[in-house]
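> predicted model and sequence below, questions to follow.
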Amino acid sequence: MCCHVLHISSQDYLGATSSDITRHFRNADPDLHPFERAREYQRALKAVKLEKIFAKPFVKALEGHTDSVKCMAIARRMVGSSPDWWNQTGSCDGELRLWDMSAASAMPGMLTNMSLLLRQYLRCGASVSKAHEGFVRGVTLSPDGRKAFSCGDDKAAKMWSIKPKACVISEEAEAVYNMAYIPGAIDHHWQKPMFVTVGDTVDVWDYNRSTPLSSFEWGCERVITGRFNPAEPCLLASTAVDRSIGLYDLRGNSAIRKVLLKLRSNGICWNPMRPMSFTVANEDCSLYSFDMRKLSAAMYRHWDHVMAVLDVDYAPNGQEFVSASYDNTVRLWNCSSQRSKEVYHGKRMQRVLCCHFTPDGRFVLSGSEDTNVRVWKAKADQKLGVSTPREKRAEAYRETLKQKFARMPEIARIKRHRHVPKMIKSIGNKRRIMREAKQRKETNRKKHSKPGTVVHEPMKKRPIIKELE
């Protein structure tokens, strides 16, 4: 006779003799713990709350300019083995300033109070009060940081010499490059000794020539900005007032492609790690990321600003970028995300005209109409200074938990929430109501019309680009 009952052998847990220790089975494997996921969820919830509590992104405001900070530039690589770097800014009264940022690049293991050191030693290294007559429209630095270039309303681009160790800029320009138009922006090549100025035409200059090496004109009244590609030395991108984005090839001395957006783009920046991709800052409060191999549609649309976006710059790792807007805010984005991950603003901060990542990717710089250059942390809750190995492991564990439970409703809500000024909140709500009303109207038109008379086109698939051959 067979009985279907549970049978446990006593040999599995009893010893061979009466003097042996009895074996007790305990589940010590955390992967098999019945409440392990619940415990991890509570830790992730605590981690995302701590991130909000310790979020203090502002470091210091660099004072000294007497007019709006129009543009800024940072050397793309360090000089030799020195970790020092500096920031060059130009204002609307024609002044150039060179800021000594060496304290921000000091080795963390050598500092006891990094935040205090940053506030005390970030300073202006040198200045040129009348570098240009009128506005300074653009500034840039050579890749090694030893030469500075600027352009202004006096229809000239100037080359300045920088002494790296002393952080001093020459009082007199080494060379002056005259042109027939007021330049709107300037950018230096990533490897070669040449730079580009844009205005009525797109001109490429060499250090030792008073006339341009190449000049491009493509049926537009004025070009706003131009940037060299970081990987392809002969590729150049620009935006113009006719709402176009143009690509130029220096080898064939010709234009390649041109596309039109609904509104004009005020800034453009190439991704340093994905040199086929670039992002433009547009007047419609959005940023658009493109792949130059397929310009018929944007890869991503980044929308959180409520006013025109004026400038954009990528981090050295190519995973995130920063944008400056007319709505008095600075926003940080993941390169593949539609919504911003951080928004920085201040009570006294006015319209932000320019922004830049530091070479180490740990800080963000912004220049605004209130004459200040502000230094922000790229990660709002990041600790400045020495971190013990235990703190580093704990931080890595918290980041892993936040990524694991990122789609949980409560954690996603806390992580997404940002405190913004009342003006931005009200404008954002109005734009959301208008967007929902437009979608509702189209849905009703399709619902109450004859079949086939109204074709519904989703918002994400609507064309924003018109490509020109």
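Great, that's in hand. Residues are numbered from 1 along each chain as shown.

> going by C-alpha atoms from here, please, whenever you check contacts or count neighbours.
Noted.

> if I read this right, Asn282 contacts Leu263, doesn't it?
Yes - at 6.8 Å, Asn282 counts as touching Leu263 under the criterion of Cα atoms under 8 Å.

> which one of these two is surrounded by more residues?
Asn282 (25 against 16; other Cα atoms under 10 Å).

> mind listing the helices for the protein?
Under the criterion DSSP state H, the chain contains helices at 36-53, 114-121, 389-404, 409-416, 422-447.

> those helices: which one's closest to Ala231?
helix 389-404 (32.0 Å; Cα to Cα).

> quick check: angle from that closest one to helix 409-416?
Interaxial angle of helix 389-404 relative to helix 409-416 (axes from the mean of the first three to the mean of the last three Cα atoms, to 10 degrees): 110 degrees.

> any buried residues in helix 389-404, and which?
With burial defined by 16 or more other Cα atoms under 10 Å, the residues of helix 389-404 counted as buried are 398, 401-402.

> ok so, going back, need the helices of the chain in a markdown table (columns: distance to Gln191).
As requested, the helices of the chain are exported to a markdown table (distance: least, Cα to Cα, whole Å):
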| stretch | distance to Gln191 |
| --- | --- |
| helix 36-53 | 40 |
| helix 114-121 | 31 |
| helix 389-404 | 36 |
| helix 409-416 | 40 |
| helix 422-447 | 41 |
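
> pasting the second one now:
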Amino acid sequence: MKVKVLSRNPDDYVRETKFDIQRVPRNYDPSLHPFEVCREYTRALNATKLDRVFAKPFLASLDGHRDGVNCMAKHTSSLSLLLSGSCDGEVKLWNLSQRECVRTLQAHEGFVRGMVVRFCGTSFFTVGDDKTIKQWKMETPGYGEAEEPLNTILGKTVFTGLDHHQTDGVFATCGQQVDIWDEQRSSPIRSFTWGVDSFSSVRFNPVETQLLASCSSDRSIVLYDMREAAPLKKVIMTMRSNTLSWNPMEAYFFTCCNEDYNLYTYDMRHLHQPVTVHLDHVSAVLDVDYSPTGKEFVSASFDKSIRIFPKDSGRSREVYHTKRMQHVICIKWSADNRYILSGSDEMNIRLWKATASEKLGVLTPREREATNYRKKLTEKYKDFPQIRRIAQHRHLPKTLFNQSKELKLMKEARRKKERNLRKHSKPGSVPVVSEKDKHVVAVVK
């Protein structure tokens, strides 16, 4: 005889909680859910509000320097190691997971102008006002060992910038000229000049590793190829650029930060006009660094704030500031794309979250699903007026708010003057110049 038995497995209808909550089966037929858009809009609105409520980007302050932090360097293979150099010649190595200084050394007399970690991560280089290039071991010396550099090169002039090749034992310095050095030699293997008094920064391209670019004092950005005997070309702007950063995912694009409060993203193949002009800062922009994904970059400014820009947007998506933070001199985006490090005048290094409302720690699968669902909802409804207003609103310090308002009035006055001049002049005598064309003076090859 055949007997049929009812069998119910609790895993099929009970959720994974300490309470026996019943699972609710759902029919996804659109005809059964006529008000789905209304519900999704309400959820997107609530998700946007919660995103602003939980936006707490500041994580920690690394205090220990006795002078302003002038430069920083990321380790090539370790996420928890950071190097910083200050204006008194001191270099510190920080353990970010423990948030403490693990090593201090007096590297130079005067400012530490630049520092970079060798591609293999076993040593790092520093340059300073004492006209020297020094190479240091990454490991802390043992008990009784003196803190001595592995190698010291004495230059003829002050070095103002430094960068290392991605895969070879070659590094570049800048000062009165751009020099390419081999680690095994005490004199440069190649030097580039183009009628420029001095250079402020030099950067290797992380994708096309034979290319590099520098910012110079004559308001120009110069491009070089190590395989050539002379520089490739340069673009001259209306004001001087301080530093630049290459996009790590797109070989031809770089972003420079300028004294005219803006940042400019260029395609090195078409330098006659920037691809994007990034506004929002109200004072000179001093440093810029790309995220590892190449989709965003972060900028440090003299206006005591840092801003995060999408690479193809003219406006920042985020602005970070604190009451005690002064002029931000250097900025770095961590290699895991989750954190931002800023060094400022008042001797502090600050650690920030790249996404202000991101929850730190391990997420359960349900938390991750809920986070992704809310993120997709806010992306879907981001252009609705109320959601856009909440998402874009930021509280700014009074000085920053007043400066941005004053800058807006000045720009509007200039536009109004141009319109009136064009209106009362002979047709075609006052051409319309776009914002992208205003800032480029010439391209020289």
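Cool, got the structure. In this text, all values refer to a predicted model and were calculated from it rather than measured experimentally.

> next, the TM-score between them, please.
For this chain pair, the superposition-based TM-score is 0.90 by TM-score structural alignment, normalised by the length of structure 2; 418 aligned residues with a Cα RMSD of 1.9 Å.

> which of the buried residues of helix 389-404 of structure 1 sits closest to Pro183 of structure 1?
Relative to Pro183 of structure 1, the closest of the buried residues of helix 389-404 of structure 1 is Lys402; by Cα to Cα it sits at 46.8 Å.

> ok, and what's touching stretch 60-75 of structure 2?
Applying Cα atoms under 8 Å, 6 or more residues apart in numbering, the external contacts of stretch 60-75 of structure 2 come out as 81-88, 90, 92, 99-101, 111-117, 121, 329-332, 334, 343-352.

> ok, of these, which come out buried?
81-88, 90, 92, 101, 111-117, 329-332, 334, 343-352.

> distance of Glu171 of structure 1 relative to Met299 of structure 1?
Look at Glu171 of structure 1 and Met299 of structure 1: by Cα to Cα, to the nearest Å, they are 45 Å apart.

> okay, strands next: where are they in the stretch 201-350 of structure 2?
Secondary structure of the stretch 201-350 of structure 2 (DSSP state E, counting those that start in this stretch): strands at 211-216, 220-225, 233-237, 241-246, 253-258, 263-267, 276-278, 285-290, 296-301, 306-310, 318-320, 328-333, 339-344, 348-353.

> next: the stretch 51-200 of structure 2.
58-63, 69-74, 81-86, 90-95, 100-106, 112-117, 123-128, 132-137, 151-154, 161-164, 170-174, 178-182, 190-192, 199-204.

> to Leu212 of structure 2, which of the ones you listed lies closest?
In terms of Cα to Cα, the element of these nearest to Leu212 of structure 2 is strand 199-204, at 4.3 Å.

> okay, and that closest one goes to which residues in structure 1?
Using TM-score structural alignment, strand 199-204 of structure 2 corresponds to residues 223-228 of structure 1.

> repeat for stretch 321-331 of structure 2
Aligned by TM-score structural alignment, stretch 321-331 of structure 2 falls on residues 345-355 of structure 1.

> cool, and stretch 113-132 of structure 2?
So stretch 113-132 of structure 2 is aligned with residues 137-156, judged by TM-score structural alignment.

> what comes up buried for that stretch?
137-143, 145-156.

> quick one: end-to-end distance for it.
Distance between the two ends of stretch 137-156 of structure 1: 10 Å, counting by Cα to Cα.

> same check on stretch 365-372 of structure 1?
From its first residue to its last, stretch 365-372 of structure 1 covers 10 Å (Cα to Cα).

> name the residues that touch that stretch?
For stretch 365-372 of structure 1, using Cα under 8 Å, 6+ apart, the contacting residues are 61-72, 91, 324, 330, 348-358, 373-376.

> can you check stretch 454-461 of structure 1 too?
442-443, 445-446.

> try stretch 27-43 of structure 1
Counting by Cα under 8 Å, 6+ apart, 398, 401, 405 sit against stretch 27-43 of structure 1.
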